[in-house]
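Enquirer: here are the coordinates; sequence isn't available:
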């Protein structure tokens, strides 16, 4: 039987010969459980994660295993459309990397008072206090070395090595690999000494920095104490002794280089903000496994590079707790890793845990701006493994050639009819061309779920969605900047419902465009509304702090057909 030749009406013509890409259909959405919110599944294997919303404003969820990967450029609504909706809806423990502190500011009270979570905010630089929020948002301290209290000896030795890895700022596989390895040995020895032989009040990273600088004791004496230690456990005594004996096997020149790299990695401790934060612990990472703790890790962008060891260390401690803690909540701990490339970079324990952490009660939502960020962090073939680990990929507002081309290829090709001089034939065409990806409305997003056709969804704006708009506080970042960013549309407003009726009547030919504009002017006397066959939007008067005047700001318009289906069910 022919598959690629013959007329369009011929028997046996295969119209999928060049591809069969298409969008997710309603029966497939039902099969993937897209519209069910299942926060308390008895199996405890999965808990609903918000992906977006459909054209009727119904929230769409990932109710299957797998991490979530979000790719969207700066200022495209990742926080409003993904991070904050899940902060309002996710009932399990969460670990949130929050550089600006805005996610903590808008959601901490709801998660504490309504979801009954124990909320911990780590904000050593006082970023949240700078917003002037009243009442002040409570902040906490965390000493990662106190997490070793009552831990198994063998595990402590392994975990000390992970702490040293998190502290080192020299990248692996670089020209400084040899010096990095030596600095790691040096820091591991210092951490071993502090954890096993110092009093509890000295068991912190500030004391480690003092030891590295020889402010407490010369290095020779410290390594000698390790080499000839009196630990009560003979096996541990031997392991600790070898950590001390290493120093004597290194020549003087290399010692200086190793210490130099270690001191560079500890330089972030040379500021007073850490003295209170690192000398106390207001929570233990093991509490995350109980299912009722939300941890916000706040560090402003201008301090990210300087304080990245602390950021990585807190995250490493939490991941280790998920892996090690014996108890397990029915709901997995969700790691909301916002601005992944800027805040985390390469972190061995995170990368190694991606394949198996779901099996021990953890889950990752990794947020990047561009595919190129992922490829910079993980060159081929590691990049493909990280990408494939996600059970859902969310793309929106792609505006670079590489990402838009990737989405186009990911959606796939279909067999498109083509009229030629000899009749109709079928040719391969991308279901969504790269230029079409770049021109998608700002409110659209493409979601891929493992084993299913891609879904064309819309972003869920937490400020206006009927399910979540009353859950979160106002964003203090906007108040500080003197601006008010309007939501994408509130479905509960009566005037908008009337506008929806206008749209439907115009579609049926019952109303003219002029009549619609006249009615919109009555509905919105304080706004300049306009409507035509292609666009629907409005200008809004906003205060400009730069000029001190009120100016007209035209909001991005939305295609009429899209608005009619999306904003008005």
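Expert: Structure received. Quick caveat: nothing in here was measured; it's all calculated off a predicted structure.
Enquirer: contacts and neighbour counts: CA atoms only from here.
Expert: Fine.
Enquirer: quick one: contacts of the longest helix along the chain?
Expert: Longest helix of the chain, by residue count under DSSP state H: helix 301-324. Residues from elsewhere that reach helix 301-324, judged by CA atoms under 8 Å, 6 or more residues apart in numbering: 95, 99-100, 144, 162-163, 166-169, 265, 268, 285-286, 288-289, 297, 299, 333, 342-344, 347, 349-350, 357, 360-362.
Enquirer: okay, and which of those residues map to helices?
Expert: Per DSSP H, the contacts of helix 301-324 map to helices at 162-163, 166-167, 265, 342-343, 349-350.
Enquirer: ok, and the most crowded of the residues you listed?
Expert: With neighbours defined as other CA atoms under 10 Å, the most crowded of the ones in helices among the contacts of helix 301-324 is residue 166; it has 26 neighbours.
Enquirer: just checking, what packs against the longest strand seen in the chain?
Expert: Using DSSP state E to define each element, the chain has its longest strand at strand 535-544. Applying 3 or more CA pairs under 8 Å, 6 or more residues apart in numbering; DSSP states H and E, we find strand 535-544 packed against strand 528-531, strand 549-554, strand 558-559, helix 560-566.
Enquirer: out of these, which gets nearest to residue 400?
Expert: Across those, residue 400 has its closest neighbour in strand 558-559 (21.1 Å, CA to CA).
Enquirer: ok, residues contacting the closest one?
Expert: Here strand 558-559 makes contact (CA under 8 Å, 6+ apart) with 441, 534-537.
Enquirer: separate out the buried members of these.
Expert: Listed as buried from those are 441, 535-537; burial here means 16 or more other CA atoms under 10 Å.
Enquirer: list the contacts of residue 93.
Expert: Shown in contact with residue 93 (CA under 8 Å, 6+ apart): 117, 288-294, 331-334.
Enquirer: next one for the comparison:
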């Protein structure tokens, strides 16, 4: 039995009234006994569309009885009709949503993420706490159709994985001057950058949180996966990192430690490069009255000397003992190699400078409006993956400790706009937390080239099971024209099948001089809503939208460069664009060359690290 909705109820009422009006006038003739051969002639001469109206006005005999019988009959008939289950097609009823259905989906909003555009020019904006995924091949228009339009539209906090720094060039000034946000660019391979130090978020003086925070962090640096040998050395490297963090605390955050550093003109830093340097120990020459000066070199000698001076605390000794008590020199060397492996990149001078301190606080993303562009260029993506993974894992970690309902200061939503999403590599925290992250006012717009990228094996992707988990938690999935058949086939299956009636004909020509015969039959056949080859031929201006529990939508891409709505936003910050009525490609290039839409970024030097 079907549920009776508002539409069904209106159909029922209208149908009963309409047919009752038409037939109750006819029923009057029968109820008043006009059963003779001239009945049909009598009806033909007297009945018209106004007859029932006249009968009611003039109170014809038995008119109300006729209306009652007619209304009762049609009430039963149409009630049964609306309760009858719809006949299901044999192979499915997949189709694209129409405008009214799109409206019911809530896509005609004043605010929200821009997901597409109708032929009429209306922008489709999705206002929800759910996540969004975009599958689009290289140079298919994801930047001009999704990324930049949303950076000009999204008014709350945003973190952008900006591989070409194109997003920064187009939108940073608008987000700062018009949307009133604090705007940062983090590019650790360039001195022109704001700074981010991941150790900023570990408070060594907080006895309640420091061990858990250190443990979470070393699990990112030295994941306990792989073969047994890798796991063994990584676990010992974790212990060494934590021990060196405690050693730093003893030196930099205690009175005796600071006096020792001042006496020997030494410096230690709470940074990745700083801990890497500390792992090498100090080179000291200690004066002696009776013998030659004592030489201190390497971590073992340094630790022994600091212990002699009673600078080493008991917890530090306990943490470092797992390293110093290793008997085999080869094993000890292997542990140190494992410890050094993910940290050596921090000896690169720009990276050392860019990670010495923090100019922004990831914990503020939900407290105030701010935008952080991660502007690592494509040529550095491979070596930058560990840094990117730490950044986004730490961002999710520090922002999923407290629900907004419990802290009124957490009043903004932060959008993570992740172009080239798989370039970060596998993030275990995202795979585990994708189902609950939205509760913390974090929203993800992840962009990948193909589903196969997501399904790649760890550490590059999330395997098939993990990719499926991610996609299932995306409220909207957008696909652009695929360029590989395998990808088109996956999208075709997601769109579903429809049923059509196929007519088959056969002919029998008969024998000589005899007439032939023909026959035909009709059968229901299955057809994909869009075949893989049709998807691969889809216009580059089109996009497919799939929302959970809704019909798919075939719409246009919301290109910023030919939409007056977005062009006017650029005119607010670009004097050049104000004078251009219908900007073309060269006009947009000129605007960027004039640097009218981006902000100045400080140039870091060794002297301004603090």
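Expert: Sure, I can see it. Computed from a predicted structure; not experimentally measured.
Enquirer: so what number do they get for TM-score?
Expert: Remark: TM-score between the superposed chains equals 0.71 [TM-score structural alignment, normalised by the length of structure 1]; 447 aligned residues with a CA RMSD of 3.4 Å.
Enquirer: of the contacts of residue 93 of structure 1, closest to residue 69 of structure 1?
Expert: residue 334 (12.8 Å).
Enquirer: for the longest strand of structure 1, the distance to its chain's centre please.
Expert: Taking CA atoms, centre = their mean, to the nearest Å, the mean C-alpha location of strand 535-544 of structure 1 is offset from the chain mean by 31 Å.
Enquirer: which residue is the nearest non-sequential neighbour of residue 54 of structure 1?
Expert: residue 457 (5.2 Å; CA to CA, 6 or more residues apart in numbering).
Enquirer: picking up where we left off before, JSON lines for the contacts of residue 93 of structure 1, including neighbour count and distance to residue 72 of structure 1?
Expert: Converted to JSON lines, the contacts of residue 93 of structure 1 look like this (neighbours: other CA atoms under 10 Å; distance: CA to CA, whole Å):
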{"residue": "117", "neighbour count": "21", "distance to residue 72 of structure 1": "29"}
{"residue": "288", "neighbour count": "30", "distance to residue 72 of structure 1": "29"}
{"residue": "289", "neighbour count": "27", "distance to residue 72 of structure 1": "30"}
{"residue": "290", "neighbour count": "18", "distance to residue 72 of structure 1": "32"}
{"residue": "291", "neighbour count": "22", "distance to residue 72 of structure 1": "29"}
{"residue": "292", "neighbour count": "21", "distance to residue 72 of structure 1": "30"}
{"residue": "293", "neighbour count": "24", "distance to residue 72 of structure 1": "28"}
{"residue": "294", "neighbour count": "27", "distance to residue 72 of structure 1": "25"}
{"residue": "331", "neighbour count": "26", "distance to residue 72 of structure 1": "27"}
{"residue": "332", "neighbour count": "28", "distance to residue 72 of structure 1": "25"}
{"residue": "333", "neighbour count": "32", "distance to residue 72 of structure 1": "24"}
{"residue": "334", "neighbour count": "26", "distance to residue 72 of structure 1": "20"}
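Enquirer: which stretches of the stretch 501-610 of structure 2 form helices?
Expert: With DSSP state H, counting those that start in this stretch, the ranges of helices along the stretch 501-610 of structure 2 come out as 532-536, 564-571, 575-578, 585-593.
Enquirer: and the ones you listed, which is most packed in?
Expert: Ranked by mean neighbour count under mean count of other CA atoms under 10 Å, those are led by helix 532-536, which reaches a mean of 18.
Enquirer: which part of structure 1 matches that one?
Expert: Alignment of helix 532-536 of structure 2 against structure 1: residues 434-438, by TM-score structural alignment.
Enquirer: post-alignment, the matching stretch versus structure 2, mean distance?
Expert: For stretch 434-438 of structure 1, the mean deviation from structure 2 after alignment is 0.6 Å (mean CA distance after the TM-score superposition for structure 1).
Enquirer: what does residue 188 of structure 1 correspond to in structure 2?
Expert: For residue 188 of structure 1, the residue aligned by TM-score structural alignment is residue 242.
Enquirer: hang on, that match packs against residue 318?
Expert: No. Using CA atoms under 8 Å, residue 242 of structure 2 is not in contact with residue 318, being 10.5 Å away.
Enquirer: the helices of the stretch 501-610 of structure 2: which one's closest to residue 269 of structure 2?
Expert: For residue 269 of structure 2, the closest of the helices of the stretch 501-610 of structure 2 is helix 585-593, at 39.1 Å, according to CA to CA.
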